[in-house]
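Participant: Take this sequence and fold it.
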Amino acid sequence: MSEVIKDVTVENFKDTVVNHEGVAVVDFWAPWCGYCVRMMPVYDELAANLGDKVVLAKVNTDEQVDLAKEYQIEVLPTFAIFKNGEIVDRKIGYVPLSELQAAVEKYL
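Facilitator: As a prediction, the model looks like this:
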């Protein structure tokens, strides 16, 4: 995992994502999810491309059940794009880098 991507928990989610002024992308994932594992290199590449402009975070939904419930995560992986603490877009399932990056750049 890229050093830019932060593992977040219920304890630090608010400080890392909700209170961030600007764009944050949260990868809601689980280790047993095949598409989640396939998206890891794509998310790392997104971090290499945009890590200096956005906050990138990962939430393991097996360990952070309350966050998954709060944000109504029903399908994995779900990439939630936040702007100034509010979800403005979601991408679900396997998403090509170009599509995910374009969705994020729309809010920069």
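Participant: Every contact and neighbour count from this point should use C-alpha atoms.
Facilitator: Will do.
Participant: Need the residue closest to the centroid of the protein.
Facilitator: In the chain, the C-alpha nearest the mean C-alpha coordinate belongs to Val26, at 1.8 Å (CA atoms, centre = their mean).
Participant: distance between stretch 21-39 and the chain's centre?
Facilitator: The chain centre lies 5 Å from the centre of stretch 21-39; the measure is CA atoms, centre = their mean, to the nearest Å.
Participant: Also this sequence, please, to line up against the first:
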Amino acid sequence: MEHNKIIKLNDKNFKKNVLMTKCLILVDFWAEWCSPCKILMPILEDLLKEYKHKIKIGKVNVEKNVLLTKKYFIKSIPTLMLFKNGIVKETKIGFISKNQLKDLLNNYI
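Facilitator: Coordinates of the predicted model:
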């Protein structure tokens, strides 16, 4: 799994890329039609550059990955979940700013 690009997560690769990794990974649950999700995308790309080698970022399309959507009780998007050592450390529902995301990440780095 690479640190320099956002990972497309799905029902099949989630366990390997998120649950079985020790690093800090921010998972964005999103959908194509979600405007706040689209606004969040460039922010996530910026964070990946700023926090190079410290975090990984993955995206789960909720419409294409129903098992994950149900498993993590995703009712509203975007939903951001921060995992470390395969465990959910924090969950943020709805759009949050870049500074709020940086504050969240800095608590775990």
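Participant: And the TM-score between them?
Facilitator: The TM-score (TM-score structural alignment, normalised by the length of the first structure) is 0.93; 107 aligned residues with a CA RMSD of 1.4 Å.
Participant: my read: the residue nearest to the centre of the first structure touches Val59, true?
Facilitator: Yes: if you go by CA atoms under 8 Å, Val26 of the first structure and Val59 touch, sitting 7.0 Å apart.
Participant: contacts for the longest helix along the first structure?
Facilitator: Ordering each helix of the first structure by length in residues (DSSP state H) puts helix 34-50 first. Identification of contacts with helix 34-50 of the first structure by CA atoms under 8 Å, 6 or more residues apart in numbering yields 1-2, 4-5, 29-31, 56, 76-77, 93-97, 101.
Participant: what sits against Lys91 of the first structure?
Facilitator: Lys91 of the first structure makes contact with Thr78, Phe79, Ala80, Leu100, according to CA under 8 Å, 6+ apart.
Participant: Kindly report the same for Lys54 of the second structure.
Facilitator: Counting by CA under 8 Å, 6+ apart, Lys54 of the second structure makes contact with Cys23, Leu24, Ile109.
Participant: Filter those down to the buried ones.
Facilitator: Buried members of those, counted by 16 or more other CA atoms under 10 Å: Cys23, Leu24.
Participant: re earlier: can you confirm the residue nearest to the centre of the first structure is in a helix?
Facilitator: No: looking at Val26 of the first structure with DSSP: H, G, I helix; E, B strand; the rest coil, it is strand, so not inside a helix.
Participant: can you give me the helices for the second structure?
Facilitator: Going by DSSP H, the second structure shows helices at 14, 35-50, 66-71, 98-106.
Participant: among the contacts of Lys91 of the first structure, which recur in the second structure?
Facilitator: Counting by both residues aligned by TM-score structural alignment, their matches' CA atoms under 8 Å, the second structure reproduces these contacts from the contacts of Lys91 of the first structure: Thr78, Phe79, Ala80.
Participant: Distance of the spatially closest residue to the last one that is not a sequence neighbour relative to Thr78 of the first structure?
Facilitator: Spatial nearest neighbour of Ala80 of the first structure, excluding adjacent residues (CA to CA, 6 or more residues apart in numbering): Arg90 at 4.6 Å. The spacing between Arg90 of the first structure and Thr78 of the first structure, counted by CA to CA, to the nearest Å, is 7 Å.
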